[in-house]
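Chemist: what follows is a predicted protein model with its sequence.
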Amino acid sequence: MTVEDAVSRYWSEIGQHHVNSDATLWSLDWLCTNLGRRTKLNTITDKQVAEIVAKRRNDLIPRRKTPTRISPTTVNRTVTQPLREIMLRASNVWNVRTQKVDWSEHLLREPGERVREASAVEEAKIMSELERGYDVAVRFAFLSGCRRMEILGLTWDKVDFFGRTFTVIGKGNKPRVIPMSQAIFDLLWQEKDHHPRVVFTFVAKRVVKKQGYARGSRYPLTEHGLKTAMRRGVANSGVTNFRFHDTRHTAATRILRKSNLRVAQQLLGHEDISTTTKYAHAMVDDVRSAMDAMSAAEIGVEVDHLTARKNQNKT
């Protein structure tokens, strides 16, 4: 089996059904081009994998004024993991002979995920700079903690106003049912008549023949459009060090302050609660505040006792 045959079969069986299928298609095409479309799958060894990973690491981030190499996380997501999935599927499902590859040696070490929470003031500033349509999607992100692709992929057949729930397709194409808060219910209800299928849309400001946009008509939000709108909105708001994924961190931290790790785990769709524990700082902050309040109260009581004793001595 050639790389091209394997990639084509993987796309047909798995890749096209990914929520972020455009990104999967890009990765598969990159692998085909850089491994060689006619390269036999059974000739790929640790040496070839190491070379292809090194090549991807040298790629630069497009649309940046200052040339910057892509992150280890991006290398893993766009090259190493897709290639690993293809070769394992070829061996385990398609009964195609492949070389033994030590994938742990090729997955790059990723930095620990940060937790950046927006304050209420920061959220208001960002929201004030977003255009109509994009502001609704970002507001939904702050309220639900959903990932960008979960939001873009939300369709009306997955929204149950009667049961007050909605279903998103998360990582690994796994569905997750999320209850609607009153704020989410109101937000979705206002959007229900804008598009027959897709929940989050925008109004085209001008005619764009290439995309088939007509001025004044509504169209589904795109990943590129939402990324651009968020980046501009944050920059114009004056808020620093804030990205779209931080809306998820913000929602998780806020829900944790009002509940517990199990509730936050269910909201975020984490299979392992250890993944949710990175938000435990919220509970630590609450404990610290409670301890400070307790200490202050005890100091106040002690001062009252000393004052009373002093007055008694005087009499």
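Modeler: Sure, I can see it.

Chemist: switch to C-alpha atoms for all contacts and neighbour counts from now on
Modeler: Noted.

Chemist: neighbours of Glu4, just the number please.
Modeler: Residues lying near Glu4 (other CA atoms under 10 Å) number 21.

Chemist: for it, which non-adjacent residue is closest in space?
Modeler: Nearest residue to Glu4, sequence neighbours excluded (CA to CA, 6 or more residues apart in numbering): Arg37, at 4.7 Å.

Chemist: centroid-nearest residue for the protein?
Modeler: Centroid-nearest residue in the chain, with CA atoms, centre = their mean: Arg147, separated by 3.7 Å.

Chemist: any idea how far it is from Val168?
Modeler: Distance, Arg147 to Val168, by CA to CA, to the nearest Å: 9 Å.

Chemist: picking that back up, distance-wise, check the residue nearest to Glu4 relative to Asp5.
Modeler: 8 Å.

Chemist: again, but for Arg84
Modeler: Arg84 sits at a distance of 15 Å from Asp5 (criterion: CA to CA).

Chemist: one more to weigh against that first structure:
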Amino acid sequence: MATFIRRGKTWRAQVRLRGQSASATFDSKRQAQEWAQDIEYQIRQGTYGKPNAGTFGDLMKRFAESVSPSRAGARWEAVRLKKLLKDPISQIFLSELKTQHFAEFRDRRLTTVSSGAVNREINLLSAVCRYALREWHLLDHHPIQGLERPRNPRPRDRRINEQEIDRLCTALDWREMAPQTYRQEVAWAFLVALETAMRLGEILALTRDDLDIPGRYVTVQNSKNGDKRHIPLSRRAVELFQMVEDRSRGFLRVGRDMASAMFRRARIDVEIDDLRFHDTRHEALTRLARKLDVLDLARMVGHRDPRSLMIYYNATATEIASRLD
């Protein structure tokens, strides 16, 4: 148990747990509480006072349990960290952790996954190290800083034509009415994504409270970067949302994994190559760029830096030339 005593302008924290004790003085009660929580965790894990007892794997587990649930992409982080616990880097003691270990990790992973995937994993491990350094004081340096990153692959530029849209909607049994089956719900989400550039997870999370038909917008409460944003709706998007606006809670029943699997199955059934649901974001953004200026477009799709829109904007030379007449 931890106790906190105020002495003038400082706070003294004392921890007594499982026969061990520790105390320290801080400028604020919050700092004292955070320190006490960290010491209690170390005692429970058996690492308190043993600098070599904690491994990077222990750190990843702690991050997955206490930090990831509050972050955007929590599900991806939990799955990825669980997988990375099988990598040799998880066995390195924190007191011995160096940039060299992450360079070896990078080289190992590059033999099995793409450079883009490796960079995403390094970003996640960097966040783990940052917490260990700044919040938990378990590292005395950031071992990933200065690590040479692999070059990311060129961004995808996959466009979706009208024939492919029709074929996919047919495969998913789409009707111009409120979706009744899971397959029709996937088709509805696909069409909404083409109009709004919303991600699949954002669409599936929408509820009736997020929709404002008179104002012609829908609200994404928690986007990838953690911000809330309002998505203006085209006339076609309004038609699609009017099909489901009488549903009291979520618009769709289908879950993310099932929706992704059904979309892949439909793509295979109609023999469309190299298409992902996320490619709707490329297609939608490229279409919207003809109607909106760059700042409005960045706000709509949730990009804080308008320059990052170039990753998704994939107008062909012919399309650009047609606007020069």
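Modeler: Arrived safely. Quantities reported herein were computed from a predicted structural model and do not represent experimental measurements.

Chemist: burial measure for the residue nearest to Glu4 of the first structure, as a count.
Modeler: Neighbourhood size, Arg37 of the first structure [other CA under 10 Å]: 17.

Chemist: with Asn161 of the second structure instead?
Modeler: By other CA under 10 Å, the residues close to Asn161 of the second structure number 9.

Chemist: in the stretch 51-200 of the second structure, what residue spans correspond to helices?
Modeler: Taking DSSP state H, counting those that start in this stretch, the helices of the stretch 51-200 of the second structure run over residues 56-66, 74-84, 99-110, 115-134, 162-171, 182-196, 200-204.

Chemist: looking at those, which is nearest to Arg154 of the second structure?
Modeler: Nearest to Arg154 of the second structure among those is helix 115-134; the distance by CA to CA comes to 9.3 Å.

Chemist: what's the closest one packed up against?
Modeler: Contacts defined by 3 or more CA pairs under 8 Å, 6 or more residues apart in numbering; DSSP states H and E place helix 115-134 of the second structure against helix 56-66, helix 99-110.

Chemist: buried residues in the first one, which are they?
Modeler: Judged by neighbour count (16 or more other CA atoms under 10 Å), helix 56-66 of the second structure contains these buried residues: Phe56, Gly57, Asp58, Leu59, Met60, Lys61, Phe63, Ala64.

Chemist: any chance of the residues you listed in CSV, plus distance to Pro150 of the second structure?
Modeler: Below are these laid out as CSV (distance: CA to CA, whole Å):
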residue, distance to Pro150 of the second structure
Phe56, 22
Gly57, 23
Asp58, 26
Leu59, 24
Met60, 22
Lys61, 26
Phe63, 25
Ala64, 25
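
Chemist: what's the most distant pair in those residues?
Modeler: Taking every pair in the buried residues of helix 56-66 of the second structure and measuring CA to CA, the maximum separation is 12.3 Å, between Phe56 and Ala64.

Chemist: before we move on, back to that, pretty sure the residue nearest to Glu4 of the first structure contacts Val3?
Modeler: Yes: with contact defined as CA atoms under 8 Å, Arg37 of the first structure and Val3 form a contacting pair (5.3 Å).

Chemist: Arg148 of the first structure maps to what in the second structure?
Modeler: Matched to the second structure by TM-score structural alignment, Arg148 of the first structure sits across from Leu200.

Chemist: distance check, Arg257 of the first structure against Tyr134 of the first structure.
Modeler: For Arg257 of the first structure, the distance to Tyr134 of the first structure equals 27 Å [CA to CA].

Chemist: neighbour-wise, which of these two wins?
Modeler: Tyr134 (24 against 18).

Chemist: that one matches what in the second structure?
Modeler: Checking with TM-score structural alignment, Tyr134 of the first structure has Val186 as its match.

Chemist: for the residue nearest to its match when sequence neighbours are not counted, what are its contacts?
Modeler: Leaving aside its sequence neighbours, Val186 of the second structure sits nearest to Ala259 (CA to CA, 6+ apart; 5.8 Å). With contact taken as CA atoms under 8 Å, 6 or more residues apart in numbering, Ala259 of the second structure is in contact with Tyr182, Arg183, Val186.

Chemist: now the first structure: which of these match?
Modeler: Retained in the first structure by both residues aligned by TM-score structural alignment, their matches' CA atoms under 8 Å are the following of the contacts of Ala259 of the second structure: Val186.

Chemist: and the contacts of Ala259 of the second structure as TSV, adding distance to Leu252 of the second structure?
Modeler: TSV is the format used below for those (distance: CA to CA, whole Å):
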residue	distance to Leu252 of the second structure
Tyr182	8
Arg183	11
Val186	9
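
Chemist: closest to Thr10 of the second structure out of the contacts of Ala259 of the second structure?
Modeler: Taking CA to CA as the measure, Thr10 of the second structure lies nearest Val186 of the contacts of Ala259 of the second structure, at 57.5 Å.

Chemist: right, and that closest one touches Thr170 too?
Modeler: No: at 11.7 Å, Val186 of the second structure does not count as touching Thr170 under the criterion of CA under 8 Å.

Chemist: ok, now how distant is the closest residue in space to Asp157 of the first structure that isn't next to it in sequence from Trp156 of the first structure?
Modeler: Among residues not flanking Asp157 of the first structure along the chain, Arg197 sits closest, at 7.5 Å (CA to CA, 6+ apart). To Trp156 of the first structure, Arg197 of the first structure is 6 Å away according to CA to CA.

Chemist: who has more neighbours, these two?
Modeler: Trp156 (18 against 14).

Chemist: identify the residues contacting the more buried one.
Modeler: Counting by CA under 8 Å, 6+ apart, Trp156 of the first structure touches Lys192, Pro196, Arg197, Val198, Val199.

Chemist: go with 6 Å
Modeler: Each residue near Trp156 of the first structure by CA atoms under 6 Å, 6 or more residues apart in numbering is listed here: Arg197, Val199.

Chemist: ok, now how distant is Gln265 of the first structure from Ala183 of the first structure?
Modeler: Using CA to CA, one obtains 21 Å as the distance from Gln265 of the first structure to Ala183 of the first structure.

Chemist: out of those two, which sits in the busier spot?
Modeler: Per other CA under 10 Å, whichever of Gln265 of the first structure and Ala183 has more neighbours is Gln265, with 19 against 13.
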